[in-house]
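*Asks:* Sequence first, then the predicted structure:
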Amino acid sequence: MRARSYHHGNLRAALLARAEETVRERGVQALSLRELARETGVSHGAPRRHFGDRQALLDALAEDGFVRLGQALDGAVRDAEPDCTARLQALAGAYVRFATRHAALLELMYTGKHREGAESVHAAAEQAFAVSLGVISEAQGSGELVPGDPESLAQVALATLHGLAAMANSGMLDVEELETVVPDAVERLLSGLRRR
């Protein structure tokens, strides 16, 4: 007996949602197309119509994660005040929130991004990180930040945020501490990047 009935058009989304739950609850190693079909309540061959094999499912999950991360970053920046500090603080908060709420997915995202043949994952990652690159480039253009390679500056900022999220995900920092640590980290980064 099937747990749910899926109509055309939403099976792929349902499979991705269930796959993300599996990764979060039991890790990537527990993910299989057959088990995913059983847990989703569809025939064991149904997932193969959307994902040719397990690796295609993992790539789709990583790509979806980067798309969602990009949307979170973009939304935070759009909702922030227009100055550089507010936009970077909003971006930082959005990144760390996503990274701590979706720790297992984030690990998969970064693993899949570097796999040969994962062009769609790489493209989605580039799109997500274009948000931070845009904030830095605009701040340089307006004279708020020092000149220099905006991609390099964005990488340093994201590496800092990713490191803080990794520390929280591994238990080295309490998630609650991030509410003060992240804004402080952004201020410290900005103190070195602001025009004097």
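*Replies:* That came through, no problem.
*Asks:* Please count neighbours and contacts with C-alpha atoms only from this point.
*Replies:* OK.
*Asks:* so the nearest residue to Phe51 once chain neighbours are set aside is in which element?
*Replies:* Excluding its sequence neighbours, the residue lying closest to Phe51 (Cα to Cα, 6 or more residues apart in numbering) is Leu57, at 5.3 Å. For Leu57, the host element (DSSP states H and E) is helix 54-79.
*Asks:* other SSEs contacting that helix?
*Replies:* Counting by 3 or more Cα pairs under 8 Å, 6 or more residues apart in numbering; DSSP states H and E, the packing neighbours recorded for helix 54-79 are helix 11-26, helix 84-101, helix 103-113, helix 119-141.
*Asks:* buried stuff in stretch 162-172?
*Replies:* 162, 164-169 (16 or more other Cα atoms under 10 Å).
*Asks:* OK, contacts around the residue most central in space within the chain?
*Replies:* Taking Cα atoms, centre = their mean, the centroid of the chain lies closest to Leu69, which sits 3.8 Å from it. For Leu69, the contacting residues are 95, 98, 128, by Cα atoms under 8 Å, 6 or more residues apart in numbering.
*Asks:* Second structure follows, compare the two:
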Amino acid sequence: MTTQRAYHHGDLRRAVLTAALDVIRTDGPAALSLRDLARRAGVSHAAPAHHFKDRAGLLTAVAAEGFDLLAAALTEAADLRDAGVRYVRFAMDHPAHFQVMFQPDLHHPDDPGLLAARTRAGDRLREAVAGAVDTDDPRLAGVAAWSLAHGFATLLLTHNLTGPVGDRAPEDVFRSLAGMLFTAD
């Protein structure tokens, strides 16, 4: 009697996503290969395609998960400055998600799950702006707040703020920057 390797993996989707996040974190999204991820998960090379169809489908799942995590982080924000701090902390805690989320050429930007997750995160940011900024154009104020948080997080992750941040906690530096541009409630 010959034994065959069991095909069922338990939670293959999660295993492939976790392996993908590891690859993205260390080598960037360009290094992703479904075949390599299948090898890492210990399954056939075709198995990940059952969950993600293709590489863009996998990156769509990474982006959607990232937007959901970001929405959850922003939900607890006390005010606009805290929302910015939480945005920066999210980027630091989830750099692989952050790399993929804002590169629509990597994923399926019209995916319903991704669109819903992106809307949830955007709604949280808009709520924080609405509660803190008195303006005739809240949408533009939202762009300003997002630009500050996203730009700071991007510069931080690409090691372009090593000198200016120094030994200070990035969250404290961001709070100071936000205080220069946005007044607290």
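*Replies:* The structure has been received and is ready for your questions. Since this is a predicted model, take the numbers as computed values, not measurements.
*Asks:* that older thread, can you list the contacts of Leu69 of structure 1 in CSV and add distance to Thr22 of structure 1 and neighbour count?
*Replies:* Listed next are these as CSV, based on distance: Cα to Cα, whole Å; neighbours: other Cα atoms under 10 Å:
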residue, distance to Thr22 of structure 1, neighbour count
Tyr95, 22, 20
Phe98, 18, 19
Ala128, 24, 21
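*Asks:* list the ones among those that structure 2 also has?
*Replies:* Contacts from the contacts of Leu69 of structure 1 that recur in structure 2, judged by both residues aligned by TM-score structural alignment, their matches' Cα atoms under 8 Å, are 95, 98, 128.
*Asks:* excluding its backbone neighbours, what's nearest the equivalent of the last one over in structure 2?
*Replies:* Superposed on structure 2 with TM-score structural alignment, Ala128 of structure 1 falls opposite Ala121. Once flanking residues are discounted, Ala121 of structure 2 sits nearest to Ala71: 4.0 Å by Cα to Cα, 6+ apart.
*Asks:* Could you do Ser132 of structure 1 as well?
*Replies:* Ala154 (6.1 Å).
*Asks:* Shouldn't Glu116 of structure 1 be within a strand?
*Replies:* No. Using DSSP: H, G, I helix; E, B strand; the rest coil, the secondary structure at Glu116 of structure 1 is coil, not a strand.
*Asks:* how close does it get to Asp59 of structure 1?
*Replies:* 11 Å (Cα to Cα, to the nearest Å).
*Asks:* Who has more neighbours out of these two?
*Replies:* Comparing Glu116 of structure 1 with Asp59 by other Cα atoms under 10 Å, the one with more neighbours is Asp59, at 24 against 8.
*Asks:* For Arg188 of structure 1, see how far away Ala80 of structure 1 is.
*Replies:* According to Cα to Cα, Ala80 of structure 1 and Arg188 of structure 1 sit 19 Å apart.
*Asks:* and if you look at Arg38 of structure 1?
*Replies:* From Arg38 of structure 1 to Arg188 of structure 1 the distance is 49 Å (Cα to Cα).
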